[in-house]
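J.: just a sequence and a predicted model for now, questions to come.
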Amino acid sequence: MKTLLLLSFLVLTNLCAYAHLGSISGVVKDQATNLPLKGVTVQLSGQGKTTVTNELGQYRLEGLVASKYKVELSYVGFKSLVLEVSVLDDKTEFVKTLLSNADVELSEVVVSAQRAHDQQLINGVDIKLRPINNSQEILRMVPGLFIGQHAGGGKAEQIFLRGFDLDHGTDIRLTVDGMPVNMVSHAHGQGYADLHFVIPELVQGVDFKKGPYTTDKGNFTTAGWANFRTKDALDKSFVKLEAGQYDSFRAVAGVDLLGQKGRDKSQSAYIASEYSFTNSYFDNPQNFNRLNIVGKYHGHVAPNTNLTLTGSTFWSKWNHSGQIPDRAIESGMIGFYGSVDPTEGGETSRTNFNAQLVTVTPSNYVIKNQFYYSNYNFELYSNFTFFLEDSLYGDQMRQKEKRNLFGYNGSISKQHYFGKSSWTTTLGIQYRHDLTNRTELSHTVNRSLTLDPYKLGNVNELNASFYADELILVNDRFTVNAGLRLDYFRNQYEDLLANPVNTRRANDAILSPKLNLYYTFNPRVQLYLNTGKGFHSNDTRVVVPQGGKQILPGAYGSDLGVIFKPFPKMLINVAAWYLWMQQEFVYVGDAGVIEPSGKSKRQGLDLSVRYQITKTLYADMDVSSAKPRAIGELEGMNYLPLAPLFTSTGGLSLQMSNGLSGSLRYRYLANRPANEDNSIVAKGYVVADAQINYAKKRYNVGLSLQNLLNTKWKETQFATLSRLKNEIEPVEEIHFTPGTPFFAKLSLTLFF
């Protein structure tokens, strides 16, 4: 009893003392746009107190004795500032700060307990130093992530990460401004993620995390997730023109609709458009066309409320050469850039509307509401097996769908303080509904004649989620994050080929716990342990036949890593990781069949290094190794086809004060098994690219060089059983899409 009274007395004494302390409150904005900056690091010199700004650029430092303090503000790509602020007892001093753009200085990057859970230090450096030239470059911002195109540029890229052949997005969650990119129960494959509706010049940054450790990220978050943030405002209006080899042309324009007058009122609006055309490097002209139009508004609708409205539409149409077998090249039937079926190709479109509302209440609750809607159309003609099934007309197929997608993301969070400790509680709900119209797989000829419909039906899929997340800053060194999410799925499939038409339903739910620990030894070293469960849903056409059972396979992962700065201008992140996946059933969109897949495990090492060699020269390198294996299979028969074993990317970036900038980069993908017994090998490659720019106030001139050494390389590869026109027996071997040869492109950007 005496002990309890003593503890109560100490707590009350501490609270009373704390009640008479002062605080500093502030807001940080971008000087160029006058819009809030989220994620700015705010430190009190010599006090061990650090925080970061929220979505409205706001921060608060509490529990301060009356004195003068030095407040340090730092943000990658902006000039750091040190402010002197006087604090009085029981008073809150308010500070408004504008940060201006500046060259990246790695010496200013701080490893902090407050920044523990986002781990975006490396990414912030990359965004400022590497120019983004096309939609593919956006995905390559994630360290260790590789992509490959195998259908002429209009189809979503194949993705590789952490020992996964992710197909087109099955095990990575991709979003743009929080709006989902992945398509569930897609005509081509589960999780199909087409990012081509994003205009690269409008990308502000990329938030990402590898592994299933983030509570508010649900379906498809097994290998990781990435969210692409587009700009809320344009610094200047611009027009950009590009021209390159192989009849390649591109025009981009962005117009600031409100100008400085709008920014002074903390609002902005712009409209941008992109048109691309190319015949590409294939023997069969690609006749590729793409059109993008985007409009965005961002502003204060109340003193502590921001509204962001985005509307966009995208259309693309193309021919492609498809995958070609090694034997067709070796026999002289076609060239390295040739085609077996030159009638392949496709057309796709997507129209989006995205509304985001962020409110910070007087009690410092952060309330987020997001509503989104997409209308999506897809039609793809492919021929992977040539004349294996139909020796007369060939095996060309059509995959087609029309889709309406709508949903809601909402959350409320509150940060609490007690002495040097703080904790942030977040509660969230998410809702997503997909409705497809006549999702189709058919046997076709020459993209004009339908021979046989294999699958035809309507998908109605609902995913509702609830999550709770707690981020606890125990002290200025130790951070704990714990979370739990519940996902519920309801699936319905209407089979239009059944007689009579048949509608079947199923449902299931899954719990995903997360626990992440971070210990910051000092502003140079942070150790972390991430653990969690993730999942990817299976196609509705799998779920319904299985009665909703075993169709939400869990993925259990852990990362043990360290972020450290051995020198002021070097930043390193290294992690050992492990991921175990449950039994699942896979719908093969190219064949319309269900294939069971057993348990699997993956383990590996990731290393990322960033080094500022001089004031203007930067080096970076990412290395990833993985050992992916099927569980329960005989040794030597347990390889996971096409899973990457070793990858490395890196390069040099130059940013000079006279406007000259550039980069020299490489990417390396090692040999990997193409089938379960490794008897067929997908050959690795090394490709080097270069970029040089010269920028002045009113214009920017650029030269992009892809595949500097003109290497002949296979961008995507598959072990496929196929039969050519005059063959009696089918052959299983590597089928591939060739990567780009040497390709030069000039660009001119005018600002006004």
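T.: In hand now; what should we look at?

J.: all contacts plus neighbour counts: C-alpha atoms, from now on.
T.: Will do.

J.: any idea how far the spatially closest residue to Ala575 that is not a sequence neighbour is from Tyr519?
T.: Counting by CA to CA, 6 or more residues apart in numbering, Gly561 is the residue found nearest to Ala575 once chain neighbours are left out, at 3.9 Å. Separation of Gly561 from Tyr519 (CA to CA, to the nearest Å): 11 Å.

J.: included below, for side-by-side comparison, is a second structure:
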Amino acid sequence: MKKSLLLILFLLTGLSAFAHLGSISGMVHDGATNLPLKGVTVQLSAQGKATMTNELGQYRFEGLVAATYKVELSHVGFKAQILEVTVRDDKTEFVKTLLSNTEVELSEVVVSSQRAHDQQLINGVDIKLRPITNSQEILRMVPGLFIGQHAGGGKAEQIFLRGFDLDHGTDIRLTVDGMPVNMVSHAHGQGYADLHFVIPELVKGVDFKKGPYTTDKGNFATAGWADFRTKDALEKSFVKLEAGQYDSYRAVAGIDLLGQKGKAHNQSAYIASEYSFTNSYFDNPQHFNRLNLTGKYHGHVAPNTNLTLTASTFWSKWNHSGQIPDRAVDSGLIGFYGSVDPTEGGETSRTNFNAQLVTVTPSNYVIKNQLFYSNYNFELYSNFTFFLEDSLNGDQIRQKEKRNLYGYNGSISKQHYLGKSSWTTTLGIQYRHDFTNRTELSHTMNRTVTLDPYMLGNVNELNAAVYADELIQVTDRFTVNAGVRVDYFRDQYKDLLEQPATTKHASDAIVSPKLNFYYTFNPRLQLYLNSGKGFHSNDTRVVVPQGGKQILPGAYGSDFGMIFKPFPKMLINAAAWYLWMQQEFVYVGDAGVIEPSGKSKRQGLDLSVRYQLSKVLYADVDISSAKPRALGEQEGMNYLPLAPVLTSTGGLSLQMPNGFSGSLRYRYMANRPANEDNSIVAKGYVVNDAQLNYARKNYNLGLSVQNLLNTKWKETQFATLSRLKNEATPVEEIHFTPGTPFFARLSLTVSF
């Protein structure tokens, strides 16, 4: 009896003490825009407690005994702050903090267990040190990712990552503010991802992860994914003018519509536009025109609710010189920058609407809702084989489509605490529906005459998904992430060439589990093991005639890596990885299409190093090696065409306090097989770029130089069977698009 009374007394005493505990509730804002800052690391000094700010810039510590605490706030590119907050019994102390921009100090970058699963230290540093200067630089912000342009700038770039020739996006998922960029069942190629509707000056950051390890990323996220975040607010209105060689001109303007009045009410709105023109360095003038217009509103519509509305429209038209064969250049038939079919070219446009609503309830549930819509048009004329199929009129083809894309992303998440442990549960739902009208592949001549329609039809493709994700911080060092998603696809194709037109259907579903482990030894070292299953969908026009076979081939991957700071001013990210694919895509040059093949595997090593040499000088290097092979093929006949085996990028970045800044960079790609037996080799290259800027309070002068050493190089290469006009027999060899020669541009930016 006495023991029972003592136990009851002990419990009552404990509950009484707990009832008198206090808490700290805070909000962190960007001092320049007064908008909330997400992802700020917040720590209680000497307490072993840390957290991150949510989408509304909020954080909270509960269960604190009455005392004075030191609250440390840090974020890449912002000046760290330490606050003293006195907590009283039964009280919640509210703190609002403004963080100001500052020069990047690698010594202040912390390897945090709180953000283990989404830690992007490398990218956060790069964004601050290497401002994006053109559309292509957006993609290069992902370490190890290479791009190649084979239509002079108007067509989406060819992408290379982790031993993949990703074509235009088949195995990498690209989004902008959560809105999909990849196009399913596209007229030119599966997963076609054209990012040129993004004005580069509006990019705030890039979230990315290599491999299929993130639960809320579905279709195409096998080699990896990247989400480009645009600015919610402009610090100042600006006008930028550029002029360069080869009749190259560009004008960009961004206007802050609300100014200080909007900042005072945590609102922002701006409109921005871009126009560019160039004839480029090809013998055949490109007459490239591009126009972009973007408007964005961001603000509090309720105390704990943010609304973001974005609208944009984009149009582009160009001529291009196409891929040319080695023999045509070697024989003197055309020059290195010449063209076999000078009538190639294209036109494309895209109009987007994107609405995002984020709410944090009084119970700390984070609810996200997103609706998006795109109207997309595409028309491309290409000639890969010249006179192989039609010796009289040539082999030019037209690929054309009109598309409407609708979608929704929604999720609800809640973070729970138990002592020093915490776990975050997220449930989500996603929906995407694509309708194309008269998706076409036709044989044409001179871009004006249609000789023969090969394919013509309407695509109706639906993708619905649900997912659940659990992020558990078991201790202040050990974090586990587990998740699963289920995707359902329904494909419908109406063949307009058949009389009468016929409609066929196919459907399938796929389950994708994920499991990731992170162990943070200290603020300088973290080890991680990622594993998961992903997939890419196949083209509706391929799977429907097959009765739905191989709609959703899976990909199984694993990464073992580390984030390491051996010295205060050095940051290293290294990983060994493996990826097995149920189905590979292979480029078929004589048809100008992508078609499915067999199983494959890839394994390799990634290394990224960032080092602050002095207060003003930074060095970086990324190295990626891969061994890509087809499975089930004879040794020596199992190479994956055009898959990169060794790439590296790096450079020096300078940030002077007197306003001067600049960078000197290199890109290296090693020789790689161009066909299955490696008898044809795509030659590697090294290219150097440079940039110099001088900034004052209200203006910025810039000089950028691509290919500083004027190297003659081949940017994209294919082993293609083709026949020139007077040839009796076809020849298979390298066909290429020449890379940029020395190309200098001057820019002037005025802020007001």
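T.: Looks like it came in fine. Quantities reported herein were computed from a predicted structural model and do not represent experimental measurements.

J.: pretty sure the residue nearest to Ala575 of the first structure contacts Ile572?
T.: No. With contact defined as CA atoms under 8 Å, Gly561 of the first structure and Ile572 do not form a contacting pair (10.4 Å).

J.: mind telling me what element the residue nearest to Ala575 of the first structure is part of?
T.: If you go by DSSP states H and E, Gly561 of the first structure is part of strand 554-564.

J.: how about that strand, which residues of the second structure does it hit?
T.: Using TM-score structural alignment, strand 554-564 of the first structure corresponds to residues 554-564 of the second structure.

J.: so what touches the matching stretch?
T.: Contacting residues not belonging to stretch 554-564 of the second structure are listed as 111, 211-213, 222, 524-536, 571-583 [CA atoms under 8 Å, 6 or more residues apart in numbering].

J.: any common contacting residues for Gly561 and Tyr519 of the first structure?
T.: 527-528.

J.: what about the helices in the first structure?
T.: In the first structure, the helices defined using DSSP state H lie at 2-19, 121-129, 135-139, 259-264, 326-330, 540-543.

J.: how near is Ala555 of the second structure to Ala17 of the second structure?
T.: From Ala555 of the second structure over to Ala17 of the second structure (counting by CA to CA), the distance is 53 Å.

J.: and the closest residue to Asp216 of the second structure other than its chain neighbours, what does it touch?
T.: Excluding the flanking residues, the one nearest Asp216 of the second structure by CA to CA, 6+ apart is Tyr467, at 6.8 Å. Counting by CA under 8 Å, 6+ apart, Tyr467 of the second structure makes contact with 215-216, 427-429, 483-486.

J.: could you redo the last one with a cut-off of 7 Å?
T.: 215-216, 427-429, 484-486 (CA atoms under 7 Å, 6 or more residues apart in numbering).

J.: and it, how far is that from Glu105 of the second structure?
T.: Taken as CA to CA, the span from Tyr467 of the second structure to Glu105 of the second structure is 38 Å.

J.: leaving out chain neighbours, which residue sits closest to the residue positioned nearest the centre of the second structure?
T.: Here the mean C-alpha position of the second structure is nearest to the C-alpha of Ala226 (CA atoms, centre = their mean), at a distance of 2.5 Å. The shortest distance from Ala226 of the second structure to any non-neighbouring residue, by CA to CA, 6+ apart, is to Phe208 (4.2 Å).

J.: how about the counterpart of the one you found in the first structure, what does it touch?
T.: Taking TM-score structural alignment for the superposition, Phe208 of the second structure sits opposite Phe208 in the first structure. Phe208 of the first structure is in contact with 142, 225-227, counting by CA under 7 Å, 6+ apart.

J.: mind redoing it with 8 Å?
T.: 120, 142, 224-227.

J.: for stretch 10-26 of the first structure, list every residue counted as buried.
T.: The neighbour-count check on stretch 10-26 of the first structure (16 or more other CA atoms under 10 Å) flags 18, 21-24, 26 as buried.

J.: residue boundaries of the strands in the stretch 51-200 of the second structure?
T.: For the stretch 51-200 of the second structure, strands defined by DSSP state E, counting those that start in this stretch occupy the ranges 58-64, 67-74, 81-87, 92-99, 146-148, 158-161, 164-165, 172-176, 179-180, 182-183, 192-193.
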